[in-house]
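dropping the sequence and predicted coords here.
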Amino acid sequence: MPTERLTFTGHSGDTLTARLDLPDGPHLATALFAHCFTCSKDIPAARRISARLAGAGFAVLRFDFTGLGHSEGEFENTSFTTNIRDLELAAEALAARGMAPGLLIGHSLGGAAVLAAAGGIDSVRAVATLAAPFDPGHVLHNFAGAMDRIEADGAAEVTLGGRPIRIGRGFVEDVRAEALEDKIEHLGRALLVMHAPRDAVVGIDNAAAIFKAAKHPKSFVTLDEADHLITDPDDAEYAAQVIAAWATRYLDLAAPAPPPGAPEGVVRVSEADADGFLQDVNAGPGHHVLADEPAAYGGTDRGMSPYGFLAAGLGACTSMTIRMYARRKGWPLEHVSVDVTHDKVHAQDAASRAEAKADKFTRSVRLTGDLDDDQRQRLLEIADKCPVHRTLERSSVVETHLA
């Protein structure tokens, strides 16, 4: 996954730092990610979700809000309103590169921020929140013990996530005054709410309130056992897969024209996990799947194996070919299913090589419908006319070169 480091100017003129994670292939859409309260663009959940979305063809910008991470400025002088402005400026920076964001993603308070900012970013068509509070003032409980000092002195240092950070009175007053209900009701964009029922930091009732306030199209997906920061890699990957699949319904994913000599377009396979065998498989704007190896062979079993995909191609082509023939003949075929297994067997015709192996694919075809014996036999014969079957039976030419 290629990543660019870039900067843009924040609400107060300070330089904000960002990472733009790019797909290893055609750029289909752009997302803008807002991190959780006092976190940074490099929090594990943000990195993992961004990487998985990049694997599905999304460019994802994640940045540090003013005064956080590697961005300039003083956090104690910021507010929820300035966070929203930083988001708008991030969207403008993307638009200047010809990559205006169609999707906003916000985690925790960042989720509240994208709900508030979406209406001011014309390019946005979809918004996804992760563990977001309905009331931004919810964050105040994180430093309730310092509220008297903040009120009296204008700012105070509190410890959040094991590190000290100064909170200003302006931030406190701003989040207290912010009300999201009207903005959610008039969002005018597709909304995906994701939340864990056992989130101990921002309760699930927040998700219910956001969902209730929103108009359709809206969706809710549970994050099951995930913690508030989505620290488990499997939870982050699940969230990214759901967001990518959901967003394709609402974004205009424009894929490049297929190159000459490849009428079906390019199938791009890129490594998703250098420590294992997980692969991102993309075929056009609407088709993203994972390939992997079983755990017994060093993989993580999060996708079909390469031979599984090969068997799937044979089974799908067989079923389609039978259906096309029965439809043309007007036969009463109601349903087709094909079971395919793959094995390596000793090649009977390779006498000169005692250890030579051949690939054996076994198909079991089920035909449902009021068909007579002759029709069933003919459809079984037609299965052998499947183009993938013919490709597997005859020699193929595979040309390989360095890109």
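Here it is on my side, so go on. Residues are numbered from 1 along each chain as shown.

only C-alpha atoms for contact and neighbour calcs from this point on.
Noted.

which helix runs longest in the protein?
Determined from DSSP state H, the single longest helix within the chain is helix 306-329.

what lies in contact with it?
By C-alpha atoms under 8 Å, 6 or more residues apart in numbering, the residues outside helix 306-329 that reach it are 291-293, 332-333, 336-342, 361, 363, 379-380, 382-389.

stretch 99-106 too?
With contacts defined as C-alpha under 8 Å, 6+ apart, stretch 99-106 is touched by 29-36, 91-92, 94-95, 111-114, 118, 123-130, 132, 247, 251.

what subset of these is buried?
Buried by 16 or more other C-alpha atoms under 10 Å: 29-36, 91-92, 94, 111-114, 118, 124-130, 132, 247, 251, out of these.

which residues of the protein fall in helices?
Using DSSP H, helices in the chain cover 44-55, 80-96, 109-117, 147-153, 169-177, 181-185, 204-213, 233-247, 306-329, 373-383, 387-393.

and the ones you listed as TSV, adding distance to residue 25?
Output for those, formatted as TSV (distance: least, C-alpha to C-alpha, whole Å):
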stretch	distance to residue 25
helix 44-55	9
helix 80-96	19
helix 109-117	27
helix 147-153	49
helix 169-177	41
helix 181-185	34
helix 204-213	35
helix 233-247	16
helix 306-329	20
helix 373-383	35
helix 387-393	26
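
and here's the other structure:
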Amino acid sequence: MPTEKIAIVAGAGHTLSGALELPTGLVRGAALFAHCFTCTKQSKAAVAVTRTLAREGIATLRFDFTGLGGSDGEFGRAGFATDVADLVASAEALVQRFAQPLLLVGHSLGGAAVLAAAKELGGHKVAAIATIGAPSDVPHVLANIKGDLAAIRAAGQGEVRIAGRSFNLSREFIERVESVDLLGEVAGLRKPLLLLHSPTDDVVGIEHASALFGAAKHPKSFVSLDGADHLLLDEADAEFAASIIASWAHRYLPLREDWPMPEEGVIVRTGHGKFGTEVHTIGHRFVADEPRSLGGDDSGPTPYDLLNAALGTCTAMTMTMYAVRKGWPLEGLSIQVTHERDHADECNHVAAMEQGRQIQALNRRITIEGHTLDEAQRAKLIEIADKCPVHRTLEGVLHVHTRTSD
């Protein structure tokens, strides 16, 4: 996926480091991802979730909270309230860019932060909220801090270890964490909420998901991340969580009004990738791209894949319709189509007729399934393959007319 570096000015004036994962094609919606406690935007879960959402057409920003990763500021004095302020500043930047309500996604303490930030952002800027392994009470994170918190309260600051790393925490940090009533915040959300949690999470127990679900108002949903660890270190778990979130969020991130919806034919629009384009038919859409070996993002079939598919699918449909009409016991078809750029060596007489024009070919290999079909029926079906409409179009006199459009 194309990744764009983003700098966000936080409410305190320092700069937050962000990475915006963009769809190869067009943008269906926008999302903001909040990472776990002391993690960064480069954590496995942050990268996997945001890129999976981007593949689903949702531009997703992940960023480092104050004092972490590439962001300025002092983590030890920030606290939960600063995390929420960072989220609000990042969300405002996304709303300004994409001009539509956002999907908020938070992992672990980041999940608690998006729940708290939603209220500050207001109803018109938040479309829906999803959390992964979120705690129901913010002070829960203090249990993961190794150090003398009582001494820090008395002295004003002190050194602790979190996830094996050293930090200098302030009394203000601890007090800000302890003052949050997250369940009260959740009870007043009035926004679609999806909770994802592993029943075997040994960092934030499953009872936290139960408490959040009980406090929230409908519409609310819960998905069990069976077998996943708290940090989603297995990329497959992170991608599964993201795919669930994307499917669920589509209900709350409607198509943008500027998306092309043709009344006939197809419309192709360039997207954010180097070569990626989005193809829209009357009722469907998909992305076409080039492979990585040619500088693309490999996020969809190539133009020649689509050409081969046009012939292959039309062939299969035509043969199937004929067999059904005849009442023949055709059980299935497998059709392989390949493109040959230089076919002149195999048909020199045609090359001469074409007066030097490049001769190309589509090679079609058909496997007919149906053990009770006789040889005459099989031969007739192969004959019918050459009569499919796309085949006739490709071998007929075909003109392509191009004009500009205002």
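Happy to help now that I have it. Everything quoted here is computed from the prediction, not taken from an experiment.

quick revisit: ranking the helices of the first structure by burial, who's on top?
helix 109-117 (a mean of 27; mean count of other C-alpha atoms under 10 Å).

and that helix with helix 80-96, angle?
70 degrees (axes from the mean of the first three to the mean of the last three C-alpha atoms, to 10 degrees).

tell me what helix 109-117 of the first structure is packed against?
strand 29-34, helix 80-96, strand 103-107, strand 126-130, helix 181-185 (3 or more C-alpha pairs under 8 Å, 6 or more residues apart in numbering; DSSP states H and E).

and the angle from it to strand 126-130?
Angle of helix 109-117 of the first structure versus strand 126-130, following the same axes, to 10 degrees, is 150 degrees.

buried among the contacts of helix 306-329 of the first structure? Make that a ChimeraX selection.
Listed next is the ChimeraX selection for buried residues among the contacts of helix 306-329 of the first structure, using 16+ other C-alpha under 10 Å:
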select :291,292,293,333,338,340,361,363,379,380,382,383,386,388,389
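
so where do the strands sit in the stretch 251-400 of the first structure?
267-271, 279-283, 288-291, 333-346, 357-369 (DSSP state E, counting those that start in this stretch).

could I get those as CSV with distance to residue 83 of the first structure?
As requested, those are exported to CSV (distance: least, C-alpha to C-alpha, whole Å):
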stretch, distance to residue 83 of the first structure
strand 267-271, 35
strand 279-283, 33
strand 288-291, 33
strand 333-346, 54
strand 357-369, 58
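
of these, which is nearest residue 178 of the first structure?
Residue 178 of the first structure lies closest to strand 288-291 among the strands of the stretch 251-400 of the first structure, at 38.7 Å (C-alpha to C-alpha).

quick one: which of the helices and strands packed on helix 109-117 of the first structure is nearest residue 209 of the first structure?
The nearest among these, by C-alpha to C-alpha, is helix 181-185 at 8.6 Å.

which residues of the second structure does the closest one align to?
Using TM-score structural alignment, helix 181-185 of the first structure lines up with residues 183-187 of the second structure.

average gap between the matching stretch and the first structure?
Compared with the first structure after fitting, stretch 183-187 of the second structure deviates on average by 2.2 Å (mean C-alpha distance after the TM-score superposition for the first structure).

contacts for that stretch, please.
By C-alpha under 8 Å, 6+ apart, the surrounding residues in contact with stretch 183-187 of the second structure are 115, 116, 119, 136, 137, 211, 212, 215, 216, 217.

what's around the nearest residue to residue 178 of the first structure once chain neighbours are set aside, how many residues?
Of all residues not flanking residue 178 of the first structure in the chain, residue 136 sits nearest, at 6.7 Å (C-alpha to C-alpha, 6 or more residues apart in numbering). Neighbourhood size, residue 136 of the first structure [other C-alpha atoms under 10 Å]: 23.

any idea how far the closest residue to residue 25 of the second structure other than its chain neighbours lies from residue 57 of the second structure?
Spatial nearest neighbour of residue 25 of the second structure, excluding adjacent residues (C-alpha to C-alpha, 6+ apart): residue 271 at 4.0 Å. Distance, residue 271 of the second structure to residue 57 of the second structure, by C-alpha to C-alpha, to the nearest Å: 10 Å.

who touches both of those two?
Applying C-alpha under 8 Å, 6+ apart, one finds that residue 271 of the second structure and residue 57 are jointly contacted by 23, 24, 25, 26.

which of the residues you listed are buried, as a PyMOL select command?
Buried members of those, defined by 16+ other C-alpha under 10 Å, are picked up in PyMOL with:
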select buried, resi 23+24+25+26
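
take the shared contacts of residue 271 and residue 57 of the second structure and keep only those in strands.
Among those, no member is found in strands (DSSP state E).

now, which of the shared contacts of residue 271 and residue 57 of the second structure sits nearest residue 180 of the second structure?
With C-alpha to C-alpha as the yardstick, the closest approach to residue 180 of the second structure among these comes from residue 23, at 35.6 Å.
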